[in-house]
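**Q** just need the structure, nothing else, for what follows:
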Amino acid sequence: MRTFTLQISLLLLLTTGSAFALDEPGQDLPFLGRYPGSIIDSYKTAHYDEATIPLGILGRKGFANSETVEGQVTYIRYKVPEDRSPLEFIRNYRQALQRAGFHILWQCADHGCRNPDADVAATLWRGAPTRYTGGAEIFSFENGRMLSAEYRATDGVRTIVFINDNTLFGHSQDASVYAVQTKPMHSGLVSSDVGQLTSESMAGALIQRGHFAMHLPFDFNQATLRPDAQSTLTALSQLMEQHPSLRVRLEGHTDQVGSAAYNQMLSLNRALAVKSALVARGIVGQRIEVTGFGATRPVAGNNTDEGRAQNRRVEVVDLSPGAIAGLPPANADIAPTTTHAPAMNSAPTPYKAVSITATQHQSLGDLQPPSMLLSN
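**A** All right, here's what the predicted structure looks like:
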């Protein structure tokens, strides 16, 4: 996956002097500021979960229209200055979202947000640390407004925001902000194959085929190697230590999600990350060449999650045939460190996330809008 940035700003901070509490439990969304004077009262984010976005009024049997969206979910509750009305608050957010290219999906005011006989609460995200049992948001209020909005990037990634501002019991004013940035779930994190890449199996593959693929676990949309990649990297460094004349080329590959230029850059950066890890283990850098092919050399179809996962790889190519000729090719068929579980239903749509400035799009892990996160 990867992030593409949109050259826009959500100018919600209407004044420059807003002071943020030092002990706040979280931070603003990287693409959406806060109303001046607001204080974060509660905050939580999940790398991958599902949340329900209201697209219609609340009735006795739930929302008249809604969508359950999967991806990175963030919940923020603000305490809003009491001298500001929900009307003023929600209009400023709506204006900022529209300026950023968001489309307003639904909005309502006061008791028009629910049927008179509807329940007073509805659960949007069970992970939300609200004050209410089960993570439910209260939809019954005397003076309040809410809206849902969406940004859909050209590559298919969606950023959906739901904002609810209400006055509780005629006193304190709260505003809840939900943001979901769609992206595929990390699959294959639980292995059903105990086989591991070893220096012997790598050697056998190089003797027999001259190359082998490492499907290394990288952080989402990053060229950062995760801890569970270390055993494979150690095995490769051991192989190169055992055969000092062995020279290799590391070839980075991605799936087809995203632009060709971005894929090429990401594939090269991931190959460089592997080289850096080997050098850190004492392997001389001159023995390692690196290149990136982006999505130009797929080994599987890009129309399924499993196929895209196979295409996201770093291949090791032997540049010194004969350097390990003394080893038997008994273990040429090497097993990946993890295997991807079969798709239980249809393959997930390859999504991205959105961001507001060119530099902000990595500030919240993989969550960011108007430009979105992808797979690779």
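**Q** going forward, measure contacts and count neighbours with C-alpha atoms only.
**A** Fine.
**Q** and the strands in the protein?
**A** Counting by DSSP state E, the segments of the chain that form strands are 39-54, 58-59, 62-63, 66-80, 103-109, 121-123, 136-138, 144-152, 158-167, 173-182, 211-214, 248-253, 288-292, 313-318.
**Q** do you know which of the ones you listed lies nearest L268?
**A** Taking C-alpha to C-alpha as the criterion, strand 288-292 is the member of the strands of the chain that comes nearest to L268, at 4.0 Å.
**Q** and the helices in this structure?
**A** With DSSP state H as the criterion, the chain has helices at 86-99, 199-209, 230-242, 260-280, 305-311.
**Q** list the buried residues for the shortest one?
**A** It stands for helix 305-311. If you call a residue buried by 16 or more other C-alpha atoms under 10 Å, then helix 305-311 has these buried ones: D305, E306, G307, R308, A309, Q310, N311.
**Q** the fourth one reaches G301, doesn't it?
**A** Okay, so that is R308. Yes - taking contacts as C-alpha atoms under 8 Å, R308 lies within contact range of G301: 6.8 Å.
**Q** what is the burial count for the residue nearest to A261 when sequence neighbours are not counted?
**A** When the adjacent residues along the chain are set aside, A261 lies closest to G294, with 7.9 Å between them (C-alpha to C-alpha, 6 or more residues apart in numbering). In terms of burial, G294 registers 27 neighbours under the definition other C-alpha atoms under 10 Å.
**Q** to check against the first, give me the structure of this:
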Amino acid sequence: MPGYKAQPPKVVEFGSYTEGDLFYCQPGKRCTSGDPGFNDEGKLVAEGKVTVQRYSTEKPAGTLAVFRNYENAIREMGGRRLTYTSTHDTTNVFLIDRQGAKVWIVLSNAYDSGYQLTYIEAKPLQQVVKAGQLADAIHKQGFATLYINFDNNKSDVKPEAKPAMEEVVALLKADSVLRLSIEGHTDNVGNAVTNKTLSQARAQSVVKALVASGIDAKRLQAKGFGSEVPVADNRSEEGRAKNRRVELVKLK
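**A** Purely as a prediction, here's the structure:
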């Protein structure tokens, strides 16, 4: 906006929107997990590279001018407004989705001296893991933890999980007598029964991928626990992210 000065941005290479806002995607109806980037509580939980950019001024143009400026600019870029509010001087969420590359834009527009933009560029956290590290963890504690990203409510192993899966294959090929229980876990967002079914399907998908890479199916089993065995506090997004995991548990 003319007359506004950009403050130094704050960038987190992998994170999520951490404000406490509850958003409405329709009049009187909170956003749900059916809306891109949200959970059933109405919170934005999109994950990826997060950039927070604050703009300040001594001569505010007005919250309506700021809102219309970004609404029009985002629309021209092929984006859309996701949230519904009765006033423009509040927080709204927009989404630009180009060929599967998603960027959420959160416009916090309730400041007298400026406004704030938060960009979340969707990308999964890539766990750097080696077969030797997995072997050490299994030897010391009987299990190793993997963070494999799945699409929301989906169980297919995504292509970006290939490096981690290759290390699990290397682990099993290096120790020909090792047998593993592949155990899926979720956070507590959503229905408990559905989550347990989903975690079982994800564990089975991992087993299927390992078998396709040459591992004997007799050395593997799949179990889904849903949200029954958390390792962190589900009240925070950071805790929920830790709970969404796959564990490789040594079978006797």
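**Q** need the buried residues of helix 305-311 of the first structure in a markdown table with distance to I283 of the first structure, can you?
**A** As requested, the buried residues of helix 305-311 of the first structure are arranged in a markdown table below (distance: C-alpha to C-alpha, whole Å):
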| residue | distance to I283 of the first structure |
| --- | --- |
| D305 | 34 |
| E306 | 33 |
| G307 | 32 |
| R308 | 31 |
| A309 | 28 |
| Q310 | 27 |
| N311 | 27 |
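**Q** stretch 202-210 of the first structure aligns to what range in the second structure?
**A** Using TM-score structural alignment, stretch 202-210 of the first structure lines up with residues 134-142 of the second structure.
**Q** in that stretch, which residues are buried?
**A** Across stretch 134-142 of the second structure, burial judged by 16+ other C-alpha under 10 Å covers L134, A135, A137, I138.
**Q** counting neighbours, what do you get for the residue nearest to the first one when sequence neighbours are not counted?
**A** To tie it back to what came earlier, the one meant is L134 of the second structure. Nearest residue to L134 of the second structure in three dimensions, chain neighbours excluded: A144, at 5.7 Å (C-alpha to C-alpha, 6+ apart). Burial of A144 of the second structure is recorded as 18 neighbouring residues (other C-alpha under 10 Å).
**Q** my guess is A144 of the second structure contacts I182. True?
**A** No - in this structure A144 of the second structure lies outside contact range of I182 using C-alpha under 8 Å: 10.0 Å.
**Q** joint contacts of these two?
**A** By C-alpha atoms under 8 Å, 6 or more residues apart in numbering, A144 of the second structure and I182 have these common neighbours: E247, L248, V249.
**Q** weed out the non-buried ones from these.
**A** With burial judged by 16+ other C-alpha under 10 Å, the buried subset of the shared contacts of A144 and I182 of the second structure is E247, L248, V249.
**Q** hmm, the first one is touching F143, no?
**A** What it means is E247 of the second structure. Yes - here E247 of the second structure lies in contact with F143, judged by C-alpha under 8 Å, at a distance of 6.5 Å.
**Q** any idea which helix or strand carries V52 of the second structure?
**A** Secondary structure assignment for V52 of the second structure, by DSSP states H and E: strand 47-56.
**Q** return the distance of the match of stretch 202-210 of the first structure from the chain's centre.
**A** Its chain's average C-alpha position is 27 Å from that of stretch 134-142 of the second structure, according to C-alpha atoms, centre = their mean, to the nearest Å.
**Q** residues contacting the counterpart of K250 of the second structure in the first structure?
**A** In the first structure, the residue equivalent to K250 of the second structure is D318, according to TM-score structural alignment. Residues near D318 of the first structure by C-alpha under 8 Å, 6+ apart: L206, G210, H211, L246, R247, V248, R249.
**Q** could you do S267 of the first structure as well?
**A** Contact partners of S267 of the first structure, counting by C-alpha under 8 Å, 6+ apart, are E251, G252, H253, T254, T291, G292, F293, G294, V314.
**Q** turn those into TSV, including distance to A64 of the first structure.
**A** TSV is the format used below for the contacts of S267 of the first structure (distance: C-alpha to C-alpha, whole Å):
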residue	distance to A64 of the first structure
E251	51
G252	47
H253	45
T254	41
T291	52
G292	49
F293	48
G294	44
V314	48
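**Q** which members of the residues you listed are the farthest-apart pair?
**A** Using C-alpha to C-alpha, the contacts of S267 of the first structure reach their maximum pairwise distance at T254 and T291, which is 12.3 Å.
**Q** of the two, who's got more company?
**A** Legend: neighbour count by other C-alpha under 10 Å for T254 of the first structure and T291, higher for T254 (32 against 19).
**Q** trace that one over to the second structure, please.
**A** If you follow T254 of the first structure across to the second structure using TM-score structural alignment, you land on T186.
**Q** wait, its match sits on N243?
**A** Yes - A contact is recorded between T186 of the second structure and N243 when judged using C-alpha under 8 Å, the distance being 5.7 Å.
**Q** which neighbours do these two share?
**A** Shared contacts of T186 of the second structure and N243, counting by C-alpha under 8 Å, 6+ apart, come down to S227.
**Q** list the residues that contact the nearest residue to T123 of the first structure once chain neighbours are set aside.
**A** Excluding the flanking residues, the one nearest T123 of the first structure by C-alpha to C-alpha, 6+ apart is A136, at 4.2 Å. With contact taken as C-alpha under 8 Å, 6+ apart, A136 of the first structure is in contact with A121, A122, T123, L124, W125, R126, A128, T130.
**Q** quick one: which of those residues has the most company?
**A** Most neighbours among the contacts of A136 of the first structure, by other C-alpha under 10 Å: A128, with 25 neighbours.
**Q** need the counterpart of that one in the second structure.
**A** Applying TM-score structural alignment, one finds that A128 of the first structure aligns to R75 in the second structure.
**Q** same deal with A96 of the first structure?
**A** For A96 of the first structure, there is no aligned residue in the second structure (criterion: TM-score structural alignment).
**Q** roughly how far apart are A96 of the first structure and H103 of the first structure?
**A** Computed as C-alpha to C-alpha, to the nearest Å, the A96 of the first structure to H103 of the first structure distance reads 11 Å.
**Q** got it, and A277 of the first structure?
**A** Applying C-alpha to C-alpha, the value for A277 of the first structure to H103 of the first structure is 44 Å.
**Q** give the contact list for E247 of the second structure.
**A** Under the criterion of C-alpha under 8 Å, 6+ apart, the neighbours of E247 of the second structure are F143, A144, T145, L146, S181, I182, E183, G184, H185.
**Q** ok, those vs E13 of the second structure, which is closest?
**A** Minimum separation from E13 of the second structure among those (C-alpha to C-alpha) is found for L146, which lies at 19.7 Å.
**Q** perfect, that will be all.
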